[in-house]
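Trainee: Quick one, structure for this:
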Amino acid sequence: MNVRRLIPAASLAGAVALGATALTACSGASAAGGNTDGKLAVTASFYPMQFLAERIGKEHVTVTTLTKPGVEPHDLEITPKQTGRLGESDVILYLKTLQPAVDKAVAQSGVKNVVDAGSLTELEAHAASGHDDHDHAAEGEEHDHDHGGAGKDPHVWLDPAKYAQIAKGVGAALGKADPAHAADYEKNTATLVTELGSLDTEFKDGLKTTASRTFITTHAAFGYLAERYGLDQEGISGIDPESEPSPARMKDLQGVAAKDKVTTVFFETLAGDKTAKALAKDTGLKTDVLDPLEGITDKSQGADYFEVMRSNLKNLQKALGAK
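Mentor: Just a heads-up that it's a prediction; the model follows:
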């Protein structure tokens, strides 16, 4: 004989609630900011990581960024409250050593899926000057290597080929954290990598023949870009955009400008342009924008990574006399 046992309504409701809670926890609803839509909660340290997460994750992720638009990433400070919210992320994407405050917060977060973009490609050391005979130590430029750890330049996203390598790693990490949508992440990654390959070709073709191979910029963030396309970067301030150049460095740059037929001093949107304008005035050069893409604001020459990079290419072509 079958015996039917009645379950009290209160117990049934409790069981349903418990099951829903477990399902929510497994589906990524523990995201920062109280995300309860079942999407993977991704926290990006700054714009280049945010862009990858959004382009690869698309509708399957909710992306938040620690560095708000208009904030210079190198100087970011994180509150205890932000550190607490960081711990609710499903995935953290950051670039170790670029932002010391982020490194500390990530270490304290306890999040399992943490991706250091620097581990997905090979970081290199780049000096403020692209000329081998330039004596940095003699001019007091030791600060050029403060960021990146062990002298490594962190601005790797400005090389489309290396950025593509990072994209592949990010796609794999999202797939591991959210296996149900791994196929979509893989597809989106492949599309993005193809687009980055096209951008790389545009830069190679666009900068193949120029009147000059040297460009001067306030922030020596373009070492990877310069190396990839056979250019010489001359940074006024070094890797740290807020460091002050020595008088000897400013004098040296005047000589470089005359010798290498430099026409333009580049500045950026998130850091001050005082030194760029001072050098341009002393040397009779023009000024223009070369954006290190550390953040997008209403002053940016484009709405996303690709648009700003193409603006950078156009500005470099004009300054270098591309043919």
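
Trainee: switch to C-alpha atoms for all contacts and neighbour counts from now on
Mentor: OK.

Trainee: burial count for Ala107?
Mentor: Ala107 has 12 neighbours, counted by other C-alpha atoms under 10 Å.

Trainee: mind checking the SS state of it?
Mentor: What DSSP: H, G, I helix; E, B strand; the rest coil gives for Ala107 is helix.

Trainee: Packing partners of the helix or strand where Lys281 lies?
Mentor: In this structure, Lys281 sits in helix 274-283 according to DSSP states H and E. If contacts are counted by 3 or more C-alpha pairs under 8 Å, 6 or more residues apart in numbering; DSSP states H and E, helix 274-283 sits against helix 247-259, strand 264-267, strand 286-289.

Trainee: and the first one, what does it pack onto?
Mentor: Contact here means 3+ C-alpha pairs under 8 Å, 6+ apart; on that basis helix 247-259 packs against helix 274-283.

Trainee: Which parts of the stretch 1-150 of the chain are strands?
Mentor: Secondary structure of the stretch 1-150 of the chain by DSSP state E, counting those that start in this stretch: the strands cover 40-44, 61-65, 91-94, 113-116.

Trainee: helices or strands up against the second one?
Mentor: Strand 61-65 is packed against strand 40-44, helix 47-57, with contacts defined by 3+ C-alpha pairs under 8 Å, 6+ apart.

Trainee: Let's compare: structure for the following, please.
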Amino acid sequence: MNVRRLIPAAALAGAVTLGATALTACSGASAAGKSADGKLDVTASFYPMQFLAEKIGKDHVKVSTLTKPGVEPHDLEITPKQTAQLGEADVVLYLKSLQPAVDKAVEQSGVKNVVDAATLTTLEAHGASGHDGHAAEGEGEGEGEGEGEGHDHSHGEAGEDPHVWLDPSKYAEIAKGVGAALEKADPGHAADYKKNTTDLVAELGALDTEFKDGLKNTASRTFITTHSAFGYLAERYGLDQEGISGVDPESEPSPARMKDLQAVAAKDNVSTVFFETLASDKTAKTLAKDTGLKTDVLDPLEGITDGSQGADYFEVMRSNLKNLQKALGAK
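Mentor: Presented below is the predicted three-dimensional model:
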């Protein structure tokens, strides 16, 4: 996972962001420009945005994604052809600062109806540890990162963590905003979008309850992961996230950080080191071998592949819950 400098927020000067204060930017003119089959043409930047569009839009939308299955979203490169296609979309759904290449492509495309998921909820800064917020030792070394960067991909000027979809309650907030945007873009099917949004928010509420109940009583509250993407999840359910490398799950952590994590594992009764499906498990296995711990998957849900522990967002999140319960000794 390559770490790149993020473009400033002002770079989206040509785009109209449909946040809480700008949802009215989509108008009937967009609906008039629907694809030949009469469906709203929606382009999503990566899987969590694609999933929302498909669940809320259903038969009324044609959804395409910029990040193909198996591609690490943070490393995505956009072709000129894809930039041109963006400009032809009725609605673009993305999460600003997660994928710098997408930010740049949106700016260059001139697309008018853009939904930035970051404006539909509140982003927070998370470090490699879910509660104390400190960056892991050795993070950002040699990367040329500035202050406030060097962990959790260091998104935005304040280092906001973009992985909001891993908290079902925050994902529900985004779903509401996406639903409202689709209603504005295609008013003829507004009632259906509203119903589908309500149904999805209810499903996410039920998932939130499953996590709360499933992680209420555990032998440990600390989990170790190669990808520090679970800050929102940890905060939501009272857990502590310890990232091995933080920025890049495939990078080599410093010896000091490995020693620190060995101490954390012993102190906090940690049984498992988690890795993700879209990155190497090398560092997880190295730490597990040195500490006598097991390894398992904790999926940041940035994409669905044949290797994913589930076919969609809900199935993979429930697999994550099961793996966390097992690792933390849920009672």
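
Trainee: What residues in structure 2 pair up with the helix holding Lys281 of structure 1?
Mentor: Residues 282-291 of structure 2 are the counterpart of helix 274-283 of structure 1, counting by TM-score structural alignment.

Trainee: returning to what we had before: the helices and strands packed on strand 61-65 of structure 1: which one's closest to Leu207 of structure 1?
Mentor: Leu207 of structure 1 lies closest, by C-alpha to C-alpha, to one member of those: helix 47-57, at 23.4 Å.

Trainee: By how much does the closest one deviate from structure 2 on average?
Mentor: Mean deviation of helix 47-57 of structure 1 relative to structure 2 after superposition (mean C-alpha distance after the TM-score superposition for structure 1): 0.1 Å.

Trainee: and Tyr47 of structure 1, how many neighbours?
Mentor: Using other C-alpha under 10 Å, Tyr47 of structure 1 is surrounded by 23 other residues.

Trainee: Which position in structure 2 pairs with it?
Mentor: Checking TM-score structural alignment: Tyr47 of structure 1 goes with Tyr47.

Trainee: now that match, nearest residue through space, not along the chain?
Mentor: Of all residues not flanking Tyr47 of structure 2 in the chain, Gly303 sits nearest, at 5.2 Å (C-alpha to C-alpha, 6 or more residues apart in numbering).

Trainee: For the alignment partner in structure 1 of that neighbour, give me its contacts.
Mentor: Matched to structure 1 by TM-score structural alignment, Gly303 of structure 2 sits across from Gly295. The contact partners of Gly295 of structure 1, by C-alpha atoms under 8 Å, 6 or more residues apart in numbering, come to Phe46, Tyr47, Pro48, Lys68, Pro69, Gly70, Val71, Glu72, Pro73, Leu270.

Trainee: Highest neighbour count among the residues you listed?
Mentor: Phe46 leads those on contacts (other C-alpha under 10 Å) with 29 neighbours.

Trainee: quick one: contacts for that one?
Mentor: Neighbouring residues of Phe46 of structure 1 by C-alpha under 8 Å, 6+ apart: Thr65, Leu66, Thr67, Lys68, Pro73, Tyr94, Glu294, Gly295.

Trainee: Make CSV out of the helices and strands packed on strand 61-65 of structure 1 and add distance to Asn188 of structure 1.
Mentor: CSV is the format used below for those (distance: least, C-alpha to C-alpha, whole Å):
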stretch, distance to Asn188 of structure 1
strand 40-44, 15
helix 47-57, 5
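
Trainee: tell me the most buried of these?
Mentor: Ranked by mean neighbour count, these are led by strand 40-44 with a mean of 27 (mean count of other C-alpha atoms under 10 Å).

Trainee: isn't Ala105 of structure 1 right next to Thr83, touching?
Mentor: Yes. Counting by C-alpha atoms under 8 Å, Ala105 of structure 1 touches Thr83, with 5.5 Å between them.
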